[in-house]
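> With the input below, show me the fold.
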Amino acid sequence: MIQYLAQHRATGIIVAMVLLAGCTTFSKDGGFNAVSTAASERLGKDAVHVKTDADRNAAFRRTQELLSKPLGMDDAVQLALLNNRGLQASYGELGISEADLVQAGRLPNPGFTFSRTHWSDGFGISRTFSMGVLGVLTLPVATRIESRRFEQTKLETANAMLSVAADARKAYVNAVAAQQAASYAAQVRDSAEAGAELALRMREAGNFSKLDYAREQAFYAESVAQLARVRQRSVMAREKLTRTMGLWGSATRYELPERLPDLPEDRPQLNDLESFAMQNRLDIQAAKLRTQSVATSLGLTRATRFINALDVGYLDNFETDKGHEHGYEISVEIPLFDWGSAKVARAEAIYMQSANRLAQTAIDARSEVRESYSAYVTSYDVARHYRDEVVPVRKTISDEVLLRYNGMLASVFELLADSREQIAAVNGYIDALKDYWLAQTDLQQSLGGRLPPLAMSQTQDIPRGGATPAPATQPASPTNSEGQ
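This is a model prediction of the structure:
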């Protein structure tokens, strides 16, 4: 009777294990929905995981559509999300992490041992069916740990996508600004060439001093060298943009606009940016999940510190003189030399390491927000100063000199000298406008890929003269969303 019950109990355990093994399966989206949602909500763009020929053809058609017109900043971001191979490679982490999750939710394979012995007047057969019970007992906890790690991987992958988008924005700004600077440098070179040729003719006619002639020639020579340097910087900036967008072949012949987008009339009022970053940044959310997973793993390590292996097996033996023998065996590792203290100490050290990394991530994030916001405010004020003060004053001077030249009260060289004095102002405004768009991108990235919703609506229509927000206070805990 006991033997009968033992057989049926073993059969029941086997059936239950088979049913449990089928509970954990792969998801339909492979975790990519978290990335696509982040791209849609934070960037207003489409993130695509290119896995099949159909995906590749769809991405190609979308790429050709975007390349059919001069690229905008948002177009460059979308192209990077479609074609950046490094980003596509990072999506592979989702598949790896989900595979670990599915593997953690599956029971360990059972073992089967068969042996046959013989002697002078008979033989014996031994059959053992065994299963690691400890792996079954810890299956729920192990699955919970890997589930958190999978969620962490989703956040980290989405954050990598946001980083590529930010790189594309900055590469676009640098490329357009460098192209604009190169175009202006070519105009300066042409003006300097005309001045040098006129100075040569006047020198040959004896109406120009050697010193003034040398000055015109020197300016022309410097403008030629400056144009070469600026053009090379433009090539480098364009190639970086090309790499970020993942383009090659004929697709590299895309067209950029002649100049950067205009400076907004006013910048939005931004408050409580540190709190917003703590709630919105994906790297902080991922670090929190990592610490929670490590904490759960530490509990599992403490629970299994004494027993590392526990196997249960069903025996079915046969000997010629005894007949069939049925039973079971239990195999337990004896903690005679290793009591698990080193394993627990290692797990505790990993937990403290993860907790400190989480705190440092939050501290760095708060600092990045303050730094990027300061750069954003300063760059906007400088660009607006160039737009509203420096450039208009320079234009007024240029108009007055031109009037005097038309009235024969100023020479052509005074006109050329005035154009040379405008070079610094124009280049300064190009650089200031570039710095503003770069600073805005850095601020968005430090806040988790987007500005606060109210600020995003204010960028469309905001009254002038908005108050500058006060600096955020020092928080009681770096990961808290509220300050002291």
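> C-alpha only now, for contacts and for neighbours.
OK.
> those helices in the stretch 201-350 of the chain, which residues are they?
210-245, 273-280, 282-303, 341-385 (DSSP state H, counting those that start in this stretch).
> Output the ones you listed as TSV; include the columns mean neighbour count and distance to Asp74.
Below are the helices of the stretch 201-350 of the chain laid out as TSV (neighbours: other CA atoms under 10 Å; distance: least, CA to CA, whole Å):
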stretch	mean neighbour count	distance to Asp74
helix 210-245	18	12
helix 273-280	22	21
helix 282-303	20	21
helix 341-385	18	20
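> I'd like these laid out as a markdown table, including distance to Ser126.
What follows is those, written out as a markdown table (distance: least, CA to CA, whole Å):
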| stretch | distance to Ser126 |
| --- | --- |
| helix 210-245 | 64 |
| helix 273-280 | 62 |
| helix 282-303 | 34 |
| helix 341-385 | 37 |
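> Nearest to Leu19 among the ones you listed would be which one?
helix 282-303 (24.1 Å; CA to CA).
> can you list contacts of the closest one?
138, 141-142, 145-146, 148-149, 151-153, 155-156, 158-159, 278-279, 343-344, 347-348, 350-351, 354-355, 357-358, 361-362, 448, 479 (CA atoms under 8 Å, 6 or more residues apart in numbering).
> Between the helices of the stretch 201-350 of the chain, which one is closest to Tyr4.
When the helices of the stretch 201-350 of the chain are compared by CA to CA, helix 282-303 sits nearest Tyr4, at 33.9 Å.
> Between helix 273-280 and the closest one, find me the angle.
50 degrees (axes from the mean of the first three to the mean of the last three CA atoms, to 10 degrees).
> run this one through as well so I can compare:
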Amino acid sequence: MRKATTSRRLLAPLAMSSVLLGGCATFSADGGFDMVSTLTRERTGHAVERPTQDESTGRSRTRQLLASPLSPDAAVELALLNNRNLQASFAELGIAEADLVQAGRMRNPGVSFSRLRGGEDVEIERGIMFDLIGLLTIPVRSGIEQRRFEQAKLQAASKAVGLAADTRRAYFNAVAAAQTVQYMAQVQESAEASAELARRMARVGNWSKLDQSREQAFYAEATAQVARARHNNVAAREQLARLLGLWGDDAASFTLPDRLPDLPKVLDEAANAEQQAMQQRLDVQMARRDAEATAGALGLSKATRFVNVLDAGYRNKSETGNPRKNGYEISLELPLFDWGSARTAKAEALYMQSVHRTADAAVRARSEVREAYSAYRTSHDLARHYRDEVVPLRKKISDELLLRYNGMLASVFELLTDAREQIVSVNAAIEAQRDFWIAETNLQAAINGSGGTSNLPRPADRQLAGTAQGHD
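Predicted coordinates:
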């Protein structure tokens, strides 16, 4: 009787602790999305919503945004709302939270029962065992999984911010491609008219066969360049449609502005850009959280180096003709062959790996910010140079040649040659303006997101450049 009382005294605190700790391990109401939405809104101006089976609200907002030509912000909002790859990545939040809840729960107890019979004698043993080490390490394991859950939130926000940056790049590519198609279609019409004029003048003997062949070659190459520009336009639109998560009629019917946005009058300054990146870049924050989680795992490995299996439980035994026996049982793994040194060494190596990765993330972040800001300023200077210098000069030259032609001081051939040279300048101006907005997106990504680079295709064909060079 005394042994039974002692066993109950030993097991009562164990059972109570397991109930209390298990009750604290529950799922959060928002699933971690409040933090993800806040981080995304701070960096993109748009929040993300938790995926649900009811898509009516998202569908209504999608139709509202598609009713008018898309702006860069509208495109980002559509992508965050509809991109399926982003929605799939949010499942990592649920996985990380499930691991957190599991870490806060004690392992289920083990129950044993045996019955032996010899003649008229029956012997019955019963037992219940609890994972004592698992119970004692619940706070440590929960802390590790909590940090990993926080890291999963940062990872989800990083994917959302990265999608926003990719969408903006694809948007500017698509608008520039459409603008180039419009301009090259006008070039093709002019080339067709000049080829027809050359044919007629050659027929009456006013032009040589060489001049006529040049105009026909220009028209042929202009036709080929229009076909290429149209394909680039389709490719850029489809890239944007994929990021927006559009399909069916929506993918074919969304509209874009006729031209790229104007250059800003005031540029962002580089002051404190590197410091902002250290505070706001999500990949740097993830590296720090990973180092903290690895440090916690290292502490757990050291704490359980010698003893990582310790079970305790209640046991009783019934035997025919004898009084019932009650007691307790403790199961302990003896560190005779494995002293835990390999496990600890692995944890230490993983910790040093995470420390170096954190330092590398910081170095890369600062370097990418400096590079992105240089590209931002340079592309703005180039775009402004084409807008304020090159294109106006080309227009002035064209106007002067037209006046000279009207005064019979310049030939048709000179007028057409100048038109071909103007094509290169206009296309270069469109590309320079597009490159600025992409560089601005890369700068914001380098400061707020996970870097300023992208794998998006960027059509950069200098339309008819070779043709113009062939007609000096």
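> Quick TM-score on the pair, please.
Once superposed, the chains reach a TM-score of 0.92 (TM-score structural alignment, normalised by the length of structure 2), with 449 aligned residues with a CA RMSD of 1.5 Å.
> if we can go back for a sec, which among the helices of the stretch 201-350 of structure 1 is found nearest to Asn406 of structure 1?
helix 210-245 (21.9 Å).
> Superpose on structure 2 and give me the mean offset of that closest one.
The superposed helix 210-245 of structure 1 is, by mean CA distance after the TM-score superposition for structure 1, a mean 0.9 Å from where its aligned residues fall in structure 2.
> and that helix, what does it pack onto?
Applying 3 or more CA pairs under 8 Å, 6 or more residues apart in numbering; DSSP states H and E, one finds that helix 210-245 of structure 1 contacts helix 73-83, helix 139-204.
> If we ignore the residues flanking it in sequence, what's nearest the equivalent of Arg281 of structure 2 over in structure 1?
Matched across to structure 1, Arg281 of structure 2 falls on Arg281, judged by TM-score structural alignment. Distances taken as CA to CA, 6 or more residues apart in numbering place Gly448 nearest to Arg281 of structure 1, at 4.1 Å, with adjacent residues excluded.
> Around the one you found, how many other residues sit close by?
26 (other CA atoms under 10 Å).
> Over to Ser40 of structure 1?
Neighbour tally, Ser40 of structure 1, other CA under 10 Å: 12.
> wait, isn't it in contact with Asp46?
Yes - using CA atoms under 8 Å as the test, Ser40 of structure 1 is close enough to Asp46 to be in contact (6.0 Å).
> just to revisit the earlier point, of all the helices of the stretch 201-350 of structure 1, which one is nearest Leu443 of structure 1?
So among these, helix 341-385 is nearest, using CA to CA, at 5.0 Å.
> Which residue range of structure 2 does the closest one align onto?
Counting by TM-score structural alignment, helix 341-385 of structure 1 falls onto residues 341-385 of structure 2.
> so how far is Gly30 of structure 1 from whatever residue of structure 1 lines up with Asn206 of structure 2?
Alignment note: Asn206 of structure 2 maps to Asn207 in structure 1; criterion TM-score structural alignment. From Asn207 of structure 1 across to Gly30 of structure 1, the span is 80 Å (CA to CA, to the nearest Å).
> got it, and Leu5 of structure 1?
44 Å.
> Those two: which is more packed in?
Gly30 (17 against 10).
> Tell me the secondary structure of the more buried one, please.
The three-state label given to Gly30 of structure 1 by DSSP: H, G, I helix; E, B strand; the rest coil is coil.
> Pull the contacting residues for the equivalent of it over in structure 2.
Matched to structure 2 by TM-score structural alignment, Gly30 of structure 1 sits across from Gly31. Taking CA under 8 Å, 6+ apart, we find Gly31 of structure 2 in contact with Leu93, Gly94, Glu97.
> Not counting sequence-adjacent ones, nearest residue to the second one?
With CA to CA, 6+ apart as the criterion, Gly94 of structure 2 has its nearest non-adjacent residue at 6.8 Å, and that residue is Gly31.
> Let me know the distance separating that neighbour from Phe149 of structure 2.
For Gly31 of structure 2, the distance to Phe149 of structure 2 - CA to CA - is 10 Å.
> list residues touching both of the two?
With CA under 8 Å, 6+ apart, Gly31 of structure 2 and Phe149 have common neighbours Leu93, Glu97.
> Excluding sequence neighbours, find me the nearest residue to Ala157 of structure 2.
Val36 (5.0 Å).
> Verify the contact between the one you found and Val48 for me.
Yes - using CA under 8 Å, Val36 of structure 2 is in contact with Val48, at 7.4 Å.
> Thanks again, I'm all set now.
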